[in-house]
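Participant: I would like the atomic coordinates for the input below:
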Amino acid sequence: MTTRAPAAAALALSLLLTSCGLVENLTGGNDATPTAEPSPQTGADQRERPRLPFVRQGRMSIEGGNDVTFELTITNLEHNGEYLMLEVTHDYLEDLPGTVTGRNPPVRMVDPVSGEVLRFLRDSANNGEPYGTHFVPGDPHMPTHEGLPTTLRRYLPAPTQDARYLTLTGAGVGLIPGIPITRVDEFTPAPEPNAHDYIDPETFAQEPELPDQIWYPDNPPPPDLDTSGDRHTMESFVDNPTASTTRSGDQEVIALHADEMFAFDASTPTAEAAETIRACARTLRANIGPQGGEITIVGHTDDRGPSAYNQTLSRERAEAARALLEEELGAEFTFTTEGRGSAEPLAAEGGPDDEQARARNRRVEFTYQVPLDADGAAPTQDGLASARRHVADPAHFFDDPEPVTTLIHNDVDLHVYPMVRDGAYLFQMVGFQNSTLSPLEADLDVDESVIPGSPAQYTEGTLGGFRVHNPDTGLVRYVIRIRTGDGAYEDFADRINELATGEQYLALAVFPAPAPDVTEMTLHAGAFGEVDVPIR
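Facilitator: Next comes the predicted model:
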């Protein structure tokens, strides 16, 4: 006699391991698990590191709010010189009462030092399904067994830099940092599959008694895949009244606010502006390196006045900034200047914050490339505060943390956990909890908490209105955006959907890291208000 596995259960496991949902788990792999090592990417952290397996629990989104608890165990992360193989064990700790929605935060593997984000490789010959563990080729459905751990594999591009530890985010488990990469000549062979001996691939009917472990077929990627589309970069934005800095991969853009540098309708820098540009020059030398490089200087205006006049004014301001930079930087650096008038606004003009938005758009930008080996170990202290690079070691894995405080808004409790400094970033984990007796949608309206004139791309999205602020420096750090290619972006901040009553849903927002001596930041949590949060 056989029993049929529910369709909801069959789809659940697949959704977790695609961009829609959960993370995978690693099989045994103890022989390949590295011993504790003292030196991560940047080599400064000498503490002994925890060894795999790493375990986290989270909530899986089920229709009707009847979500279930699952456990994710990372057991192996191997690098064969071309790809990464992530192996995890996934275990539902409760019965599945309905269809999995696939709305859990997407799984990402992050190099926290370089800011590279890696996504699962997909097989175009099998309906775009991820390479790795499957039941029927090209079919996203997989059986799920409550109370029976299932081992799964997924494959990713290898990091472009020599990373030794990666961080996993998403899937409703928050943050799993410090996952060690094991270098191998060949991936550990997957165990011989036995799933078809117990489960019918056409009907998903299961034998009444299953073995202690179910193994599924593995579909590893072939050599020489083009993986460029599965490598994404993290874009950061740090702001203060004098300047803002945007970083994306190896490109940086420093924007000096023109109102701090030029009188109205003028293109001659004020005395204060001259010192600001000299500070910018010191920052450029520190960030690019003494070998020099190419710097593009672009002037911008708001949209008031004739377009031809704005074009001329923006070009003249860019050329004035160039003249001062040349005096400071010398022959190792080359410069290109442009004026773009009002064609590229950062903030939307004409709204209730029109004055601040126009001031944001009046700026002079300096764009340049940062050498790939630049680690930010010694940022200049007399340059622009917004452009200082702060890169620490990858964080260590830690057990489930405890919240430091709870904020309340419209029947939703927001449990705030300590921030985690991980490489060049701060990871802020929060837990949303419904305090009513019925499922509800979290009201995360952030309009009233947005700083007037802020660029819209850093304030939109469910958690996109979150930001962190250092009162001692005045610097504001916005949620990281992920550049996915073809000009597309997505917030590195999890989206929260329907909340079942009484349960906590973990979410993550990621920010650029402050200086290493900063041990606390003020979190602006949208509609929930603000709170000071310690940094691990």
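Participant: all contacts plus neighbour counts: C-alpha atoms, from now on.
Facilitator: OK.
Participant: helix, strand or coil for Asp532?
Facilitator: strand (DSSP: H, G, I helix; E, B strand; the rest coil).
Participant: so who does the closest residue to it other than its chain neighbours touch?
Facilitator: Spatial nearest neighbour of Asp532, excluding adjacent residues (Cα to Cα, 6 or more residues apart in numbering): Thr522 at 4.2 Å. The contact partners of Thr522, taken as Cα atoms under 8 Å, 6 or more residues apart in numbering, are 468-471, 530-533.
Participant: make a PyMOL selection of the buried ones in the residues you listed.
Facilitator: In PyMOL syntax, the buried subset of those is picked out as below (16 or more other Cα atoms under 10 Å):
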select buried, resi 468+469+470+530+531+532+533
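Participant: between the contacts of Thr522, which is nearest Gln57?
Facilitator: Distance to Gln57 across the contacts of Thr522 (Cα to Cα) is lowest for Val533, with 23.0 Å.
Participant: that closest one touches Val404, doesn't it?
Facilitator: Yes: here Val533 reaches Val404: they are 7.4 Å apart, a contact under Cα atoms under 8 Å.
Participant: show me where the stretch 251-400 of the chain has helices.
Facilitator: Assigned helices in the stretch 251-400 of the chain, in chain order: 271-288, 307-329, 354-361 (criterion: DSSP state H, counting those that start in this stretch).
Participant: structure for this one too, so we can compare:
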Amino acid sequence: MRRAAGDVPTLCTAAGLALTAALLSGCELGGGSPAQGSPKGSAPAPRPSGPLAKEARAMLGTHARIEVKQVERHADRSVLRLHLTNLKDSPSQFSFGTSLASAAFAELHFKLVDPVGRRIYHPLVDEGGKGRMVGSVTRTYHAHPGVRYETVVHFPPLPGDVRAVTLITPSTAGEFTGVPVVAGRGGTGPEAPVTEASVTPPRGSTVALPVHTQNGQAPHRVNDLYGVASGEVKTTSTTRSEQRIGLRADVLFDFDKATLTPRARAVLDDVAAQTRAEADPSKPPIVITGHTDGKGAPAYNMPLSQQRAAAVLKELQARLGTAYRYRAEGRGEKLPVAKEGGADDEKARARNRRVEISYQIKQERAETRTGATTGPVSPALAPGRPAAFRPTDGRTVAGRTIEFQLWGRPAKRRIDVRPFYRDGAYLVAVFEITNLGPGDLNIVDGYSDGGVGRFGSFTVTDPTSRITYEGVSIGAPTDAQGGRNIDRLDPGWATFLEKPSTANRGFFYVPAPPPNVTSVTFDAGGFGKFHDVPVQ
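Facilitator: Take a look at the predicted model:
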């Protein structure tokens, strides 16, 4: 493995503290000594005929075996069916929360991802979304060691063409790909006998956790997943139905001008060709929105953004013709995509100076042997197949150890990188981070930039196109008021084990690069860059 100069910048905690990292060992093939808890094996095994099973460490000391059976499709909901086994020596709660509060209440913050349809489904919560999760109850219930507890979690209904989903667990087990979706043939409750907390089942038996039935309305919480890819000229944000292309204003216009540069016309030629292939003329309009950075008065920025949007609209209309309807608007400095005023202020301002082109994506309906399915017409937007279940992560392909100062004290950590793999429209980055001491980790530690996700400072780059893929956003990256969405498709937590010599498995989803990309560059923030990470 090779390491470019300057590949080890800073390490960040969830509290936003920047830590200067000193490289101890370069990028190592094989990763040196395996981190504690590292999975063994090489290529992904074929999907087993039995449960999809992994060992998991989660919040507040939870140590369990998770066996996922299936997701069942019922008339008004989907039901996840799995078994949990306590692997500790004494009775304890199953705590799978994504915050200290939810973990303390022993909640099951599992999520279902449709990696082809680009959507994520959250558990049903009754009483209008303010009550309790619908399904098995783990709160106040201490599971006995060696007993399999059947567990059900209720979710909103899945589309009829979904045949497999990915389960996201807030634990070191992480993601369970290839979970089958089947027709529900019985009730929505457990099949095994329910056992109350006062009863001690024999080891090896299978019982069911108590169930909380729905009380009142349980809103369907479903989010589109947004994949963001950035290049030198443009940034794209893609959902299941919408494409948003952000063109850098510094490429399109001279400083403080609204007249297109000669280079801009070639850029817009490419954008027009992409729009013609992807945009649905029956779902107008194509919206062109101008944005500025935060410098200058709003009275100056707003008309400049409007004039730039109008200039781009005129050029696109000349190339695409009257088959489409168009709308130009300016937003001035109101909707930044990067926070200005920090160490990278000029870089942030450059990102905020942009013209965005958004449109609805053409869809087509196709008949398959498993039923009808709907997807993008454009091959460039067509997602891949859902990944099969992966019981192990494979061999270590790269690793590095760093030391730094944390709250004025020395600290040392190591990252071991596994092969990345494709899951539908996404690429999954997988790694383990080991605490090499001398002290414990802070349970709220993460590897984030400004609190975005748990691994928000990590990215993936296609070395050929030089396009950088950021963590997939759960919901729009920014809201209508310019607020930044910090939720990313990752475990929801980064530190499950705090003691020295223990390892936490991490992962995050990014948009998948083109199918011909077989290796990528992994920027692991303070751990530096890793080149030639294989894509399976």
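Participant: conserved subset of the contacts of Thr522 of the first structure in the second structure?
Facilitator: Contacts conserved in the second structure for the contacts of Thr522 of the first structure, using both residues aligned by TM-score structural alignment, their matches' Cα atoms under 8 Å: 468-471, 530-533.
Participant: rewinding a little: so which of the helices of the stretch 251-400 of the first structure gets nearest Ile496 of the first structure?
Facilitator: Between these, helix 354-361 lies closest to Ile496 of the first structure; by Cα to Cα that is 29.0 Å.
Participant: got the buried residues for that closest one?
Facilitator: Result for helix 354-361 of the first structure [16+ other Cα under 10 Å]: buried residues 356-361.
Participant: for the residue nearest to Asp230 of the first structure when sequence neighbours are not counted, give me its contacts.
Facilitator: Closest residue to Asp230 of the first structure apart from its sequence neighbours, by Cα to Cα, 6+ apart: Arg119 at 5.2 Å. In this structure, Arg119 of the first structure makes contact with 19, 107-109, 156-157, 230-232, judged by Cα under 8 Å, 6+ apart.
Participant: quick check, the residue nearest to Asp532 of the first structure in a strand?
Facilitator: Yes: counting by three-state DSSP, Thr522 of the first structure is part of a strand.
Participant: in the first structure, what residues pair with stretch 255-274 of the second structure?
Facilitator: The aligned range for stretch 255-274 of the second structure in the first structure is 264-283, by TM-score structural alignment.
Participant: same deal with stretch 464-472 of the second structure?
Facilitator: Going by TM-score structural alignment: stretch 464-472 of the second structure matches residues 472-480.
Participant: end-to-end on that stretch?
Facilitator: One end of stretch 472-480 of the first structure to the other measures 22 Å (Cα to Cα, to the nearest Å).
Participant: and the contacts of that stretch?
Facilitator: Residues contacting stretch 472-480 of the first structure (Cα under 8 Å, 6+ apart): 234-240, 385-386, 458-459, 464-470, 491-493, 509-512.
Participant: how about 7 Å then?
Facilitator: 234-240, 386, 458, 464, 466-470, 491-493, 509-512 (Cα atoms under 7 Å, 6 or more residues apart in numbering).
Participant: what's the answer for stretch 372-387 of the second structure, then?
Facilitator: 115-116, 161, 164, 177-178, 277-278, 361-367, 422-425.
Participant: mind redoing it with 6 Å?
Facilitator: 116, 161, 177-178, 278, 362-366, 423-425 (Cα atoms under 6 Å, 6 or more residues apart in numbering).
Participant: neighbour count and distance to Thr10 of the second structure added to the residues you listed, as CSV?
Facilitator: Shown next, in CSV, are those (neighbours: other Cα atoms under 10 Å; distance: Cα to Cα, whole Å):
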residue, neighbour count, distance to Thr10 of the second structure
Val116, 20, 34
Asp161, 14, 44
Thr177, 23, 32
Gly178, 21, 36
Glu278, 22, 39
Lys362, 19, 42
Gln363, 16, 43
Glu364, 11, 45
Arg365, 11, 47
Ala366, 10, 48
Asp423, 25, 30
Gly424, 21, 32
Ala425, 24, 30
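Participant: in strands, which of the residues you listed fall?
Facilitator: Among the contacts of stretch 372-387 of the second structure, the members found in strands (DSSP state E) are 177-178, 363-366, 423.
Participant: would you list the residues you listed in TSV and tack on distance to His83 of the second structure?
Facilitator: Converted to TSV, these look like this (distance: Cα to Cα, whole Å):
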residue	distance to His83 of the second structure
Thr177	16
Gly178	17
Gln363	38
Glu364	38
Arg365	36
Ala366	36
Asp423	24
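Participant: ok, so of the residues you listed, who is nearest Pro48 of the second structure?
Facilitator: Gly178 (10.5 Å).
Participant: from Arg422 of the second structure, how far out is that closest one?
Facilitator: 12 Å.
Participant: Glu242 of the second structure too?
Facilitator: 22 Å.
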